[in-house]
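Please find the sequence and the predicted model below.
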Amino acid sequence: MNGGSVTTPFGRRPMTLGMFSSQVVSRQIEPDKSVDKWKLYRALCEARSMLGISDRALAVMNALLSFYPKNELSEENGLVVFPSNAQLSLRAHGMAEQTIRRHLAVLVGAGLLIRKDSPNGKRYARKDRSGSIEDAFGFSLAPLLARSEEIEALAAQVVADRLHLQRLRERLTLCRRDVSKLVETALEEDLTGDWDAVITYQRDLVGALSRNPGASELEGALEDMEQLREDVVNQLENLLDSRKISGNPDQDERHIQNSNPDSIFELEPSSETKQGAKAEGDNERHPKTEAQQDSSSGTAARRAGGQPVGDLKSFPLGLVLQACPQISDYAAGGSISSWRDLMAAAVTVRSMLGVSPSAYQEACDIMGPENAATVIACILERGGHINSAGGYLRDLTRRAERGEFALGPMLMALVRANGVTARRTG
């Protein structure tokens, strides 16, 4: 710093430890160090939020830099500028002098300027006989030169954070579009599934975001949205595979027995009557035979073509786990990553809740294994409000058979009750 000594402010302005620290740092500038003042100013503009200065303070800094005669800041060229407030006002686009003084104080407090006051507080330069400046009183730009690397590093971090936030927004937008378009396609093709619940869940994810979400909030929403998209894609793929197999009449019987490798029937034995009813694979093409078997072998024979009698709509696995997190505690390894894991955990929970094998088997026949497992997960979540889990399951099964029961409202109520959205934004 010019003079190599500590300078104190004029008049009633107090000396602070921050001012002293800025002057000490400025005295450690390397002799040959220089930096482009306008490049450094652009970095200062990028890093202003991290330095705690406003755009008005930057306008004052711009005006000060315009009084520096060289483009390169260096000790060789001197680092003190000494314009009057009137001159600063002209170059700060007519900013009021009182406002200029306030923002000058902000720049000094942020450690970006040093006041080098004259004995009478005026700003001027003393020149020798050759016209060279011997000493100057005004504002020293030495802190800018001393902290140039720090300012540029902060600016680079701000730019990187902004680009990261932009990419997160782009990915979230693309993911939202994918889910909306896939659901729209499913509705147009009249594919089985509770697509309204998917759209509702998607809207809840987006609606939970704050007005200006940060990176962590966007990352959480993006993770949930990507899981939702994956569940929708998997459901559509399963429906396509089912259509391809069921479209070949020569493979009807094989489809009924093997189309669902994650079936609950592999996890819990069924009665001989129901196994025998399942083997009748051509019932869909013979209505009279189906009617005869319905009267003799019960509900399972009515699942013609391997489809649940109640035609209950299914849901993405991610939504089920959001609504019913407790079911994961009963899975192998303490986590659920597939429908097979969920159905295996549901068998354990079924036994724990006292639901009979016949009641659960009937629910699988009417609702389908995945939906039956989902209902068990919901019953577990609401265990404190249900007196008889078995009786409640049988009642839901009868309502599903009559087409009077839907899983959507139950799942969405649990999502809201568990406060999943509140925890994500908290």
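Arrived safely.

Please count neighbours and contacts with C-alpha atoms only from this point.
OK.

Mind naming the longest helix for the protein?
helix 148-188 (DSSP state H).

could you measure Ala373 against Glu381, distance?
12 Å (C-alpha to C-alpha, to the nearest Å).

Please compare those two by neighbour count and tell me which comes out ahead.
The neighbour count for Ala373 versus Glu381, taken as other C-alpha atoms under 10 Å, is higher for Ala373 (28 against 18).

Determine the set of other helices and strands touching the helix or strand where that one lies.
Assessed by DSSP states H and E, Ala373 sits inside helix 369-381. Helix 369-381 is packed against helix 339-353, helix 357-367, helix 389-401, helix 407-418, with contacts defined by 3 or more C-alpha pairs under 8 Å, 6 or more residues apart in numbering; DSSP states H and E.

what's the angle from that helix to helix 339-353?
On the basis of axes from the mean of the first three to the mean of the last three C-alpha atoms, to 10 degrees, helix 369-381 is oriented at 50 degrees to helix 339-353.

and helix 369-381, how far from the chain's centre?
In terms of C-alpha atoms, centre = their mean, to the nearest Å, the centre of helix 369-381 is set 28 Å apart from its chain centre.

Below is an additional structure, to be compared with the one above:
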Amino acid sequence: MEPQYVSTPFGRRSMTLGMLANQESASKVDPDASVDKWKIFRALCEAKDRIGVSDRALAVLNALLTFYPKNEIAEVNGFVVFPSNAQLSLRTHGMAGTTLRRNLAMLVEAGLIIRRDSPNGKRFARRNGEGGLGEAYGFSLAPLLTRAGEIEAQAAQVVADRLEWKRLRERLTLCRRDIAKLIEIALVEEIAGEWTEMQKHFNLVIASLPRRPSAAEMENLLEDLEGFRALVVKTLETKTKTGKTDANDSQNGRHIHNSNPHLISELEPSFETKQGAKPAEEPQPRREPPKSFPLAMVLQACPEIVAYGPGGGISSWRDLMSAAVIVRSTLGVSPSAYQEACDVMGPENAASVIACILERGGHINSAGGYLRDLTRRAERGEFSLGPMLMALLRANGPMARNTG
């Protein structure tokens, strides 16, 4: 049985409050509790950085465990091991005495072992009348039992963090590959767009990633890159659809050239009245509103609109659309102009355009006229939100922070 009392260190080694707390905690041992010494040691190896011990200190602890007579650390088996420094040096493959003492002190400070020093500082044990061990002086392994749950939880968290890091790394690798190959095919096929600029910024963003990034760093970069990938994909889809539409119109002979397309809507009513033509009476169906870009990308490109959201923040598309209504009024955009933009572009894209106009407010003379012009161009398939967002991302988004 290990005596339940405070043990102060021998010689010039001083007592600390941490050592006192560790001894008090170790004294509260459940008599029926036990832990496999090698299982808890493996958990310690996983959680060593969180516990605050080095590889060398764990090598010393491993040597101490080899002197424990049983596999199960339990009160019935005693807690104290008492090898000499010479024996410990042999079992740590010839570790020098000064290094051995330093790592023993580290184990004590980390609260993994407790010194049970004899009056003269020697390590030994006395036999009791029944032939078993009585009082023993050396190092108590009781903290490994009392802290087993904590150590195993720390080890499990380390394993979970490592798996999460690996998962993020895989997602980041796939995202990087997707962007690189999509930009490459756009350049090879000579698809219209700012592909060279996109490639430059993509390379700068990747170059900013540390050699061994943390999970938080990868998560932040992954959010930026996934938004960037969505922009690349959407731009490619828009250009592909536009190309197919132009090809079909050319084949079917329906392409109409007009040097002033803005006057079509003004001329059509008088033409209908005079000619009474049926095609004019049946308006052409509008294009399907394009899909919206990721909300995170819009907010990165247009941070000013966040202040107009409910409670001074935007966390959903509903919040952005509410903010756009307020900004629309502030910019002097009429309700009818904004409603028409919503009908043509879709409410999410219309709100995104309002956010872009707010961001570029100093460069736009008439926000209402500018929005109506963009709406007419979108209705004809001549306007895409992607390039506008890309330009603002270069000025305000993560790419600007990385290049700066």
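Alright, I've got the coordinates. Please read these numbers as outputs of a predicted model, since none were measured by experiment.

Identify all contacting residues around the helix holding Ala373 of structure 1.
263-264, 312, 314, 320, 323-327, 339, 342-343, 346-347, 349-350, 353, 360, 363-364, 386, 389, 393, 407, 410-411, 414 (C-alpha atoms under 8 Å, 6 or more residues apart in numbering).

repeat that with 7 Å
Residues outside helix 369-381 of structure 1 that contact it (C-alpha atoms under 7 Å, 6 or more residues apart in numbering) are 263-264, 314, 320, 324, 326-327, 339, 342-343, 346, 350, 363-364, 389.

related to what we said a few turns ago, quick one: the longest helix of structure 1 to structure 2 mean distance?
Following the fit onto structure 2, the mean deviation recorded for helix 148-188 of structure 1 is 0.9 Å by mean C-alpha distance after the TM-score superposition for structure 1.

State which strand of structure 2 is the longest.
Longest strand in structure 2 by number of residues (criterion: DSSP state E): strand 133-140.

I would like the residues contacting that one, please.
Residues from elsewhere that reach strand 133-140 of structure 2 (C-alpha under 7 Å, 6+ apart): 1, 79-82, 113-118, 123-128.

which one of the contacts of helix 369-381 of structure 1 is nearest Glu226 of structure 1?
Nearest to Glu226 of structure 1 among the contacts of helix 369-381 of structure 1 is Val320, at 15.1 Å by C-alpha to C-alpha.

Next up, the contacts around that closest one.
Taking C-alpha under 7 Å, 6+ apart as the test, what Val320 of structure 1 contacts is Thr374, Leu411.

helix/strand/coil for it?
helix (DSSP: H, G, I helix; E, B strand; the rest coil).

So which of the contacts of helix 369-381 of structure 1 is the closest to Thr192 of structure 1?
Once C-alpha to C-alpha is applied, the member of the contacts of helix 369-381 of structure 1 that ends up nearest Thr192 of structure 1 is Ser314, at 7.5 Å.

my read: Leu154 of structure 1 touches Ala47, true?
Yes: Leu154 of structure 1 is within contact range of Ala47, at 5.5 Å (criterion: C-alpha atoms under 7 Å).

for the residue most central in space within structure 2, what are its contacts?
Per C-alpha atoms, centre = their mean, the C-alpha nearest to the average position across structure 2 is that of Glu219, at 2.2 Å. Neighbouring residues of Glu219 of structure 2 by C-alpha under 7 Å, 6+ apart: Leu168.

and it, how far is that from Arg212 of structure 2?
Taking C-alpha to C-alpha, one finds Glu219 of structure 2 at 13 Å from Arg212 of structure 2.

same thing with Leu112 of structure 2?
Taking C-alpha to C-alpha, one finds Leu112 of structure 2 at 30 Å from Arg212 of structure 2.

More neighbours: these two, which one.
Neighbours per residue (other C-alpha under 10 Å) separate Leu112 of structure 2 from Arg212, with Leu112 holding more: 24 against 8.

which stretch of helix or strand covers the nearest residue to the more buried one once chain neighbours are set aside?
Leaving aside its chain neighbours, Leu112 of structure 2 sits nearest to Pro143 (5.4 Å; criterion: C-alpha to C-alpha, 6 or more residues apart in numbering). Using DSSP H and E, Pro143 of structure 2 sits in helix 142-146.

ok, now how distant is the residue lying closest to Leu225 of structure 2 once chain neighbours are set aside from Glu219 of structure 2?
In space, and not counting its chain neighbours, Leu225 of structure 2 is closest to Cys175: 6.8 Å by C-alpha to C-alpha, 6+ apart. Cys175 of structure 2 is 12 Å from Glu219 of structure 2, where distance means C-alpha to C-alpha.
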